[in-house]
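# Attaching a predicted model along with its sequence, questions to come.
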Amino acid sequence: MSTITLADRIDGLLPQTQCTKCGYDGCRPYAAAIAAGEADINRCPPGGEDGVRALAALLDRPAPALDLSRGHPGPLMLAVVDEAHCIGCTLCIDACPVDAIVGAPKRMHTVLDDVCTGCDLCVAPCPVDCIAMVPAGRAWTADDARHARARHDGRARRLREGAGADADADRRGDAAAEEVPPHEAEARKRAAIENALARARARRSRPGP
């Protein structure tokens, strides 16, 4: 029978937006740090003051003021891709912690509105600045948090399994597994992005009909 740990109980009070504004790589690592006494309970902007008070009550300690250096609480936001300018580089897909962005290389990407947590982690990697954060027009709910946690855990599991499969292929010397040094793989990706940018610039410079 599983035992619910203090970190589990803390994690259950966090919003699961997985925004990393707390300084940790997601809500669960932050919960573990709080449980271990390594982080204060006021570092979650999406949770706001209510979140701080809930954590304080759980841990039976005074509630400190929200650490605004981590960001300011506000309404739920939603990422929106400008389809006309998207170059299909997939960097936003790689950055999304809950698989809320779908698309394929060199094809337009789109955001699943009911899955996006408003974390804005997809905005900075976009090389053509075609992602904007807009008000979602609704509040974040406990059901949203549960679904976001499940998607985040599923993504992490998939990435671990993918990394394990790659390592197994390397150990077997699988001829089908192409061994590419990390710096070369990164160079290839950057070259693909530069090509996509060039195509986007050319498309924008064409005269209208």
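Received it, and whenever you're ready, just let me know what you need. This one's a predicted model, so the numbers in the text were calculated from it and none came from an experiment. Numbers count the residues shown, from 1 in each chain.

# C-alpha from now on. contacts and neighbour counts both.
Will do.

# what about the helices in the chain?
Using DSSP state H, the helices of the chain run over residues 6-11, 27-35, 48-59, 91-95, 142-172, 182-205.

# Which of those helices has the highest mean neighbour count?
Using mean count of other C-alpha atoms under 10 Å, the stretch among the helices of the chain with the largest mean neighbour count is helix 27-35, at a mean of 21.

# Would you convert the helices of the chain into JSON lines that also reports distance to Thr110?
Formatted as JSON lines, these follow (distance: least, C-alpha to C-alpha, whole Å):
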{"stretch": "helix 6-11", "distance to Thr110": "29"}
{"stretch": "helix 27-35", "distance to Thr110": "25"}
{"stretch": "helix 48-59", "distance to Thr110": "29"}
{"stretch": "helix 91-95", "distance to Thr110": "10"}
{"stretch": "helix 142-172", "distance to Thr110": "17"}
{"stretch": "helix 182-205", "distance to Thr110": "17"}
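
# what about the closest residue to Thr117 other than its chain neighbours, distance to Asp129?
Distances taken as C-alpha to C-alpha, 6 or more residues apart in numbering put Thr17 closest to Thr117, at 5.0 Å, once the chain neighbours are dropped. Thr17 sits 22 Å away from Asp129, going by C-alpha to C-alpha, to the nearest Å.

# Out of these two, name the residue with the larger neighbour count.
Just comparing Thr17 and Asp129: by other C-alpha atoms under 10 Å the higher neighbour count belongs to Thr17, 26 against 13.

# Run the chain-centre distance for stretch 52-71.
Offset of stretch 52-71 from its chain centre (C-alpha atoms, centre = their mean, to the nearest Å): 23 Å.

# Ends of it, what's the gap?
Stretch 52-71 has an end-to-end distance of 14 Å (criterion: C-alpha to C-alpha).

# now swap in stretch 29-40 and tell me
Start-to-end, stretch 29-40 (C-alpha to C-alpha) is 13 Å.

# what's the answer for stretch 123-136, then?
16 Å.

# Equivalent analysis for stretch 120-132, please.
9 Å.

# And it, what's buried?
Residues 120-123, 125-128, 131 are the ones in stretch 120-132 that count as buried (16 or more other C-alpha atoms under 10 Å).

# Which ones among these map onto strands?
Those of the buried residues of stretch 120-132 mapping onto strands are Ile131, per DSSP state E.

# and here's the other structure:
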Amino acid sequence: MNPLLIEAIDALLPQTQCGKCGFPGCRPYAEAIAEGRADINQCPPGDQEGIGKLAQLLGVPPKPLNTSHGLPRPGKVIARIDEQLCIGCTFCTRVCPVDAIVGAGKQMHTVIAAECTGCELCIAPCPMDCISLVSVAEKTDDIWRKQAADSARSRYHFRLQRLAREKQTSPKALRSKAIAQPKITPAAAEERKHAIVQAALKRAMAIRAQADNNRPPVK
């Protein structure tokens, strides 16, 4: 493995961390390219411009985007949460690769627009379908784009470090919690979880119904 080559490849990737290339982030994809385990045309966000840069770096002919990994989006998009419908399930915060979604359990979540990469990973897990992608104005100068990519890369690596720390400390926390609290049977725990979800969904459906009633009729 050539660390310098991996760094050079990673620097050319868009840092959306979307996983569409078949790898869990831009850095793993860069490593796979450097090792010959992946092709240069598997990144939809990078599109033909990114493929051309990778081809020039590696001294190989450019090739068309492999659309089996997805299609590029025209312009920049970010995620937006309909805060009236959000039930605070935290599913979106768990999958955001750059920690660009904030919000506690049973509390409204929101997207940090400046940090969102538009990766789309938060959309599928949302049980209320209250997350959508919206187009935003995109700065086109290379300096700004590099700064945005560097920020996304840093947040991605920081998240990986945070998850690693939580994985190490969670067993201790779980043991302490088990000692402090009475044991709950799996059936009781599942019943409690189901009740919480159903209550949250009931609240969300009421909010959605109210929003539909207040929406002006289509002329």
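Looks like it arrived, so ask away. This is a predicted model, so every value here is computed, not measured.

# OK, contacts around the residue nearest to Thr117 of the first structure?
Residues in contact with Thr17 of the first structure (C-alpha atoms under 8 Å, 6 or more residues apart in numbering) are 26-27, 46, 117-119, 145, 148.

# change it to 7 Å
117, 119, 148 (C-alpha atoms under 7 Å, 6 or more residues apart in numbering).

# Map Cys122 of the first structure across to the second structure for me.
With TM-score structural alignment as the criterion, the equivalent of Cys122 of the first structure in the second structure is Cys122.

# Please tell me how far that match sits from Glu115 of the second structure.
From Cys122 of the second structure to Glu115 of the second structure the distance is 14 Å (C-alpha to C-alpha).

# Please apply the same query to Val77 of the second structure.
For Val77 of the second structure, the distance to Glu115 of the second structure - C-alpha to C-alpha - is 12 Å.

# and these two? which has more neighbours close in?
For Val77 of the second structure and Glu115, the more surrounded residue by other C-alpha under 10 Å is Val77, and the numbers stand at 20 against 17.

# I'd assumed Val134 was in contact with that one.
Yes - contact between Val77 of the second structure and Val134 holds when scored by C-alpha atoms under 7 Å: they sit 5.3 Å apart.

# residue closest to the middle of the first structure?
The centroid of the first structure falls nearest to Pro97 when counting by C-alpha atoms, centre = their mean (2.8 Å).

# And that residue? What does it align with in the second structure?
Here Pro97 of the first structure is matched to Pro97 in the second structure, going by TM-score structural alignment.

# Look up the closest residue to that match, ignoring the ones flanking it.
Tyr156 (5.7 Å).

# aligned partner of that neighbour in the first structure?
Counting by TM-score structural alignment, Tyr156 of the second structure corresponds to His152 in the first structure.

# any idea how far Leu58 of the first structure is from that match?
Using C-alpha to C-alpha, His152 of the first structure is found at 24 Å from Leu58 of the first structure.

# and if you look at Ala32 of the first structure?
On the measure of C-alpha to C-alpha, Ala32 of the first structure and Leu58 of the first structure end up 14 Å apart.

# what does Glu184 of the first structure give?
Between Glu184 of the first structure and Leu58 of the first structure the distance is 49 Å, computed by C-alpha to C-alpha.

# do Asp8 of the first structure as well
Relative to Leu58 of the first structure, and taking C-alpha to C-alpha, Asp8 of the first structure is found at 12 Å.

# hang on, the earlier thing: list the contacts of the closest residue to the match of Cys122 of the first structure other than its chain neighbours.
Spatial nearest neighbour of Cys122 of the second structure, chain neighbours left out: Cys92 (4.7 Å); criterion: C-alpha to C-alpha, 6+ apart. Shown in contact with Cys92 of the second structure (C-alpha under 7 Å, 6+ apart): 122, 125-126.

# so which of those comes closest to Lys202 of the second structure?
Nearest to Lys202 of the second structure among the contacts of Cys92 of the second structure: Cys126, at 15.4 Å, using C-alpha to C-alpha.

# Make TSV out of the contacts of Cys92 of the second structure and add distance to Asn2 of the second structure.
Listed next are the contacts of Cys92 of the second structure as TSV, based on distance: C-alpha to C-alpha, whole Å:
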residue	distance to Asn2 of the second structure
Cys122	33
Pro125	36
Cys126	39
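
# Over in the first structure, see which of these survive.
Retained in the first structure: 122, 125-126, out of those (criterion both residues aligned by TM-score structural alignment, their matches' C-alpha atoms under 7 Å).

# Under the alignment, what does Ala198 of the first structure map to in the second structure?
In the second structure, Ala198 of the first structure lands on Lys202 (TM-score structural alignment).

# Its match and Asp82 of the second structure: what is the separation?
If you go by C-alpha to C-alpha, the gap between Lys202 of the second structure and Asp82 of the second structure works out to 17 Å.

# Same question for Pro61 of the second structure.
Separation of Pro61 of the second structure from Asp82 of the second structure (C-alpha to C-alpha) stands at 44 Å.

# Same drill for those two, tell me which one is more crowded.
Taking neighbours as other C-alpha under 10 Å, Pro61 of the second structure and Asp82 compare with Asp82 leading, 14 against 11.

# my read: that one touches Cys130, true?
Yes - counting by C-alpha under 7 Å, Asp82 of the second structure touches Cys130, with 5.1 Å between them.

# Between these two, which contacts overlap?
Residues touching both Asp82 of the second structure and Cys130 (C-alpha under 7 Å, 6+ apart): none.

# what's the distance between the counterpart of Arg165 of the second structure in the first structure and Asp168 of the first structure?
Residue pairing (TM-score structural alignment): Arg165 of the second structure is matched to Glu161 of the first structure. Glu161 of the first structure is 10 Å from Asp168 of the first structure, where distance means C-alpha to C-alpha.
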